[in-house]
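How does the following fold in three dimensions:
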Amino acid sequence: MTLTTDPAVLVLEDGTRHRGRAYGARGTTLGEVVFATGMTGYQETLTDPSYAGQIVLQTAPHIGNTGMNDEDPESRRIWVAGYIVRDPSRVVSNWRADESLDDALIRDGIVGISGIDTRAVTRHIRSAGSMRGGIFSGEAAGLDVDEQLRRVREAPEMAGQNLSAQVSVETATVVPARGERIGAVALIDLGIKQASIENLADRGFDVHVLPYDATYEQIRDANVDAVFYSNGPGDPATADEQVALLRRVLDDRVPFFGICFGNQLLGRALGFTTYKLPFGHRGINQPVLDKQTGRVEITAHNHGFAVDAPVTGVVDSPHGYGRVEVSHVGLNDNVVEGLRALDVPAFSVQYHPEAAGGPHDANYLFDRFRDLVVATLKENNA
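Prediction:
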């Protein structure tokens, strides 16, 4: 691969500018600029629907060495709004690669920039917070400076955006259980990664993947034994329909497991609020304490919002679902990373236990969900 010399510029809403080289597709893209701290796993990051609407900066300096392959994507396309790297690999050096990262970005129309000081941008975001930005490459790099900044500042902020419709499946599908069948689970697709579906199927569930706007009647008609809310992009404060649906699930004591966006929606369903983090958690190296076991896990994250709930003790659900405790806590900043309801069969975590990409420390949570469903089925059949 020959690296381009076409110009590109990254413009942040506070007027900060970084000049570099075009990477991927040429043109203009706007979004929330965030940084991801993983040293590896860029293919899983790029194809994670949770990153829709975000321009992702990789803090690792050298990106693209292993190329892209047809086996590891987490969804049907690359979802990031834009991509920022310091040193793109000149060659692809992996036997599993089917194309270069640059070619994949061009194919999916993702505008990127390379050759800038990503450490400086990261430090700026850590200080000032995530903010709107734009990448202008090729001819767009020559636009008037004031015009570029105007476009960035007119772009929508992430707070207040409802993006589930952009990333969800349009029609329901079913992935059959593998091995001994436990039951069936309704998976509400708010931006699901394929690895979550595979993990559920591997634990004996027929996985009914339903669109983001699925109704309780659709869940009931599918004759499922449990409900799963996926990860996904956007502001959880806008997902009123999904929260109302989840409250009906809790009312009927149907076992529930939510991850990432699903954790935030469980928090809202229980009666807590959510808030936007200064720069969020993104990457595959975030330390989290499981308060139930006392174990510290290294986990994969992508979230810019969090649940506002007491991290110590047991509290009553403001919406009447009994006792609730924060089950997991982020050790970098004491953010709520998991919830467990003690009087209804529901729990959630703020991170990605399917480990795509990332460590497998939290994979046990799928087993915990299976055990919860089995116990509830036995209780109901007793």
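
only C-alpha atoms for contact and neighbour calcs from this point on.
OK.

what helix or strand does Met39 sit in?
For Met39, there is no enclosing helix or strand under DSSP states H and E.

Please tell me how far it sits from Lys378.
44 Å (C-alpha to C-alpha, to the nearest Å).

Can you give me the neighbour number for Asn363?
Residues within reach of Asn363, counting by other C-alpha atoms under 10 Å, total 15.

typed the wrong thing, it's Gln218
13.

again, but for the one 5 residues further on
For Asn223, the number of neighbouring residues by other C-alpha under 10 Å comes to 14.

how close does it get to Gly258?
19 Å.

same question, Ala300
15 Å.

swap in Gln54?
22 Å.

Kindly report the same for Gly357.
Gly357 is 18 Å from Gly258, by C-alpha to C-alpha.

Next, the second sequence, to be compared with the first:
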Amino acid sequence: MKGYLVLSTGEIFEGEWFGSAADCTGEVVFNTGMTGYQEVLSDPSYAGQIITFTYPLIGNYGINERDYESLKPACKGLIVGDLCEMPSHYESGHSLAEIATNYGIGVLSGIDTRAITQIVRTEGEVYGLLTTDRAKLDSFKPQPIGKVVPGVSVKEAQTYNEDAAGPHIALIDFGYKKSILTNLLNGGCKVTVMPYSVTYNEIVALNPDGIFLSNGPGDPKDLTPQLGELKQIVENYPTMGICLGHQLISLMFGCDTERLPYGHRGSNHPVKNVITGKVYLTSQNHGYVVKPESLAVSPLELTFVNVNDKSVEGVRHKTLPISSVQFHPEAHAGPDDTNHLFADFIRQCQATGEKSYA
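Below you'll find the predicted structure:
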């Protein structure tokens, strides 16, 4: 079946359609990873977006039951150069096309994804329509997607590893990846996942040893109404934030955020620890970033910087046990160079808990 992509910049692409035949619209973004399409597909941070894979061959090792990052994909659609319909891997249970059909996602194949990437890099914020109806191409009116976190956050508390001997972590869910939860559980923690709208009183009743602010989709300023409660929470517990969680921590302490020209989405982004000078390769997926000049008027200090564009990649509070990073130390997909940050956070929670109970 023929399918079409029309961009808000006016370009039209024609290719082969797979998956759900329903139209979809969303922000068009690109991911530069050579592998990890299953993790990308199921990452809630892509809610409301149409993902373009720059690597030409996608789907060649299929889809397994182990590498999902959420219960169901939140992205709107996929654009690929060459979709493999006959994957080969001992763990593969389905093809990418089959999974797209099962979850109602449209996939357009046979597209020059490098051309789309160049458009997004040049124009910045680009929206698209995926459709099988050519008659709809001329009438497409782009609509920015806003306030997507409520659609990917849990609706009620969920507790894991109830009898763990380690610290109890409250994971505030803005669209968390399963790998974050896995790292905390592997570190011996009891974890309670809480909705994004959690209040300070609810956290106090939970009596955790630490707070974890997850990744998630969208503009961090969409969550401005939550910042007051979140600030009260993190000021009273050891806290770590990732991606959107990092941006929210920065906002609540007086920093500002801005949209990147075309985002960081891929598995090989170098970041530098400004304290040690060591460089790490990281997995990233974000379209917004903390303004570096705004750190000067806040109680936060820079810990990591992006080697390529010098953007803020990590901060920590000057007096409280609060730290955050823009990149993904849990990886999946991507390198786990910075996985030690989970162990550092867990040790901080243990140390603080021991002082509290002494």
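
More neighbours: which of Met39 and Lys378 of the first structure?
Using other C-alpha under 10 Å as the criterion, Met39 of the first structure and Lys378 rank with Met39 on top: 16 against 9.

Tell me who's in contact with the more buried one.
59-60 (C-alpha atoms under 8 Å, 6 or more residues apart in numbering).

Aligned counterpart of it in the second structure, please.
Matched across to the second structure, Met39 of the first structure falls on Met34, judged by TM-score structural alignment.

Check Arg96 of the first structure too.
Taking TM-score structural alignment, Arg96 of the first structure has Glu91 as its aligned residue in the second structure.

same check, this time on Val307 of the first structure
In the second structure, Val307 of the first structure lands on Val290 (TM-score structural alignment).

dump the residue contacts of the closest residue in space to its match that isn't next to it in sequence.
Once flanking residues are discounted, Val290 of the second structure sits nearest to Thr257: 4.3 Å by C-alpha to C-alpha, 6 or more residues apart in numbering. With contact set as C-alpha under 8 Å, 6+ apart, Thr257 of the second structure has these partners: 220-221, 247, 251, 288-291.

The aligned residue in the first structure for Thr257 of the second structure sits in which helix or strand?
Using TM-score structural alignment, the equivalent of Thr257 of the second structure in the first structure is Thr274. Per DSSP H and E: Thr274 of the first structure is located in strand 273-290.

Report the distance from that strand to the chain centre.
Relative to its chain's centre, strand 273-290 of the first structure lies at 11 Å (C-alpha atoms, centre = their mean, to the nearest Å).

what about that strand, how far off from the second structure?
By mean C-alpha distance after the TM-score superposition for the first structure, the fitted strand 273-290 of the first structure averages 0.8 Å away from its aligned residues in the second structure.

tell me which residues of that strand are tucked away?
Using 16 or more other C-alpha atoms under 10 Å as the test for burial, strand 273-290 of the first structure gives 273-274, 276, 279-290.

Next, the contact list for the aligned partner of Tyr46 of the second structure in the first structure, please.
Tyr46 of the second structure maps onto Tyr51 in the first structure, with residues paired by TM-score structural alignment. When contacts are counted by C-alpha under 8 Å, 6+ apart, Tyr51 of the first structure touches 45, 79-81, 232-233, 302.

all helices for the stretch 101-250 of the first structure, in order.
101-107, 118-128, 145-154, 164-167, 194-202, 216-221, 240-251 (DSSP state H, counting those that start in this stretch).

residue range for the fourth one in the second structure?
I take that to be helix 164-167 of the first structure. Using TM-score structural alignment, helix 164-167 of the first structure corresponds to residues 149-152 of the second structure.
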